[in-house]
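> Generate a structure from the sequence data that follows.
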Amino acid sequence: MQQRNKVNIMVIVAMLSSISYLLMLIEFPIPIFPDWLKLDFSELPALIGAIVFGPFAGIAVVLIKNILHIAIKGTTTVGLGELANFIAGVVYILPASYFFRKYRTIKGLTIGLIVGTIAMTVVLSILNYFVLLPAYAHFMHYPLPNKVIVVSIMPFNLLKGILIMVITLVLYPKLKVWLTQRMNVHNV
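Here you go, the predicted model:
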C-alpha cells in the first residue's frame, strides 16, 4: 500500500509540474517594469505540491518545470533566467510549506506566504545584484546598471509574491477538498 501511495504522489507531482510548465508559458509583462521581467503564475502548482506533500514535492515541481522549459522552449538567458526562476520558486514555497505544515491552518499558510514573499524579494535582489545580472551581462555582453535591482527586480518580486499569495489563499480551500476527495491525499 505504501508503494502505491509513493507512485500516486509521483504521478501528482508530475501532473503539477506539467501544469506549472504550462502556466510558465502564459507570461505577460507589466508596463511599469522592463520587458524582460514577465509575470507568470507557475509557482501555484509548486505551492500546492509543497503544502500537500511537503517541501521536496514543491521543489521537484519547480525543478521539473524549469527543466521542461529549457528542454522544450530553450533559453535566451544562458540558463540564468531558469536558475533565477528555480531559486525564486524554492525560496518562495519553502516558508509556505513549513508554516502550513507546522500549524495546518490558513493563518499558518498566510504567514508562510508573507515570509516567502519577503524572502524571495530579498534573496533574488541580492543574487541578481551580485551574481545573476553580472553573469548575464558578462555572457551576453550587455551591461545592466545596478539600479535596475532597486527600481525593477525588488518591486517585481514583491508584486509577484503578493499576487501568488492572494490567488493561493483564494484557491486553497477549494483545492484542499478536491485533493482530499479525488486523490486520496490524507495528509492535508
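> C-alpha from now on. contacts and neighbour counts both.
Will do.
> quick one, what contacts the closest residue in space to L158 that isn't next to it in sequence?
Spatial nearest neighbour of L158, chain neighbours left out: T121 (5.6 Å); criterion: C-alpha to C-alpha, 6 or more residues apart in numbering. Counting by C-alpha atoms under 8 Å, 6 or more residues apart in numbering, T121 makes contact with I153, M154, P155, N157, L158.
> quick one more, to check against the first:
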Amino acid sequence: MNNKKLRRMILIAVLGSIGTVLMQFNFPLPALPGFLKIDFGEIPAVLAVMTMGPVAGIGVELIKNILHWFFSGSPTGVPVGEIANFTTGMLFILPIYFIFNKFRTAKGLTVGLIAGTVAMAVGMTALNYFVFLPMYTYFLNFPPYTGNALYTVVVLGILPFNFIKGIMLMLISLLLFKSMKKWIAQQRTQLMA
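Predicted coordinates:
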C-alpha cells in the first residue's frame, strides 16, 4: 500500500472518530421535538470532502455512525437514528463537495454549504415523512404519526430543525475554513494528486 493511500485511510479514520466524539455532545433546541438533537459530527466530514473528496466524506460519515451505534446503542434495537444521521450527512456534504470542487474559495464553500443546508432540510423532511418516522414508530411499537400530528412533527419540527442545524454547521465550517485554508489546500494537493 503506498504512502498516500495509507495517509488517506488514517485521516478518514481519525476524522470519523472525531465525528463520533462530536456526536456525543448533542443538545435539543427549545420549542422543537426533544428527539431532534443538534450535534456537530458533520464538521469532520466537511473537512474530508474539502481535502480528499466525496468518498472520504462518506467514509467519515459511515465510521462516525457505526461507532456511535456501537458505543451508544439504539432504543429501537435497529440503528434507525444512525441511518438517518448518515443520510443527513450525505445530503449535507455532497453538494458542498460538488460546488467547492469547482470554486475553491470561501465564496464557493459558502454556496456549497447553503446548497447542502437546503438539500439536508428538504431531503430529511421528505425522508422523515415517508421512511424514518414510520420506522421509529414501527420498531418502538408506538402508534404511527398521522394527519395533523405527522404534519406538525415533520413541517413544524424537522424542517426548521435541519435549517437551524445547517446554519450552525455552515458558520462553524466557514470559521474553520478561514483558519485552516492553507492546511486544507496542502492536504488536498498531497492527497488528491
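> what's the most distant pair in the contacts of T121 of structure 1?
Maximum pairwise distance in the contacts of T121 of structure 1, criterion C-alpha to C-alpha, is 8.5 Å, between I153 and L158.
> With neighbour numbers in mind, choose between those two.
More crowded of I153 of structure 1 and L158, by other C-alpha atoms under 10 Å: I153, with 21 against 18.
> Map the more buried one onto structure 2.
Aligned by TM-score structural alignment, I153 of structure 1 pairs with I158 of structure 2.
> residue contacts, its match?
With contact set as C-alpha under 8 Å, 6+ apart, I158 of structure 2 has these partners: L36, A121, M124, T125, N128.
> Using the three-state scheme, assign it.
helix (DSSP: H, G, I helix; E, B strand; the rest coil).
> tell me which element Y98 of structure 1 falls in.
helix 80-103 (DSSP states H and E).
> Distance-wise, check M180 of structure 2 relative to G73 of structure 2.
M180 of structure 2 is 34 Å from G73 of structure 2, where distance means C-alpha to C-alpha, to the nearest Å.
> returning to what we had before: which residues does the helix holding Y98 of structure 1 contact?
For helix 80-103 of structure 1, the external contacting residues (C-alpha under 8 Å, 6+ apart) are 43, 46-47, 50-51, 54-55, 58-59, 62-63, 66, 69-70, 75, 106, 108-113, 115-117, 119-120, 123-124, 132, 136, 161.
> mind redoing it with 6 Å?
Counting contacts by C-alpha atoms under 6 Å, 6 or more residues apart in numbering, the residues outside helix 80-103 of structure 1 that touch it are 47, 50-51, 55, 59, 62, 66, 108-109, 112-113, 116, 120.
> which one of the contacts of I158 of structure 2 is nearest I172 of structure 2?
Relative to I172 of structure 2, the closest of the contacts of I158 of structure 2 is A121; by C-alpha to C-alpha it sits at 17.7 Å.
> so what corresponds to the closest one in structure 1?
When structure 1 is aligned by TM-score structural alignment, A121 of structure 2 is paired with T121.
> Superpose on structure 2 and give me the mean offset of the helix or strand containing its match.
Using DSSP H and E, T121 of structure 1 sits within helix 106-127. Superposing on structure 2 and averaging over aligned pairs (mean C-alpha distance after the TM-score superposition for structure 1), helix 106-127 of structure 1 comes out at 0.7 Å.
> Any buried residues in that helix, and which?
Neighbour-count burial for helix 106-127 of structure 1, counted by 16 or more other C-alpha atoms under 10 Å, picks out 108-125.
> same thing with stretch 90-107 of structure 1?
Buried residues in stretch 90-107 of structure 1, defined by neighbour count with 16+ other C-alpha under 10 Å: V90, V91, Y92, I93, L94, P95, A96, S97, Y98, F99, F100, R101.
> I appreciate the help and will end here.
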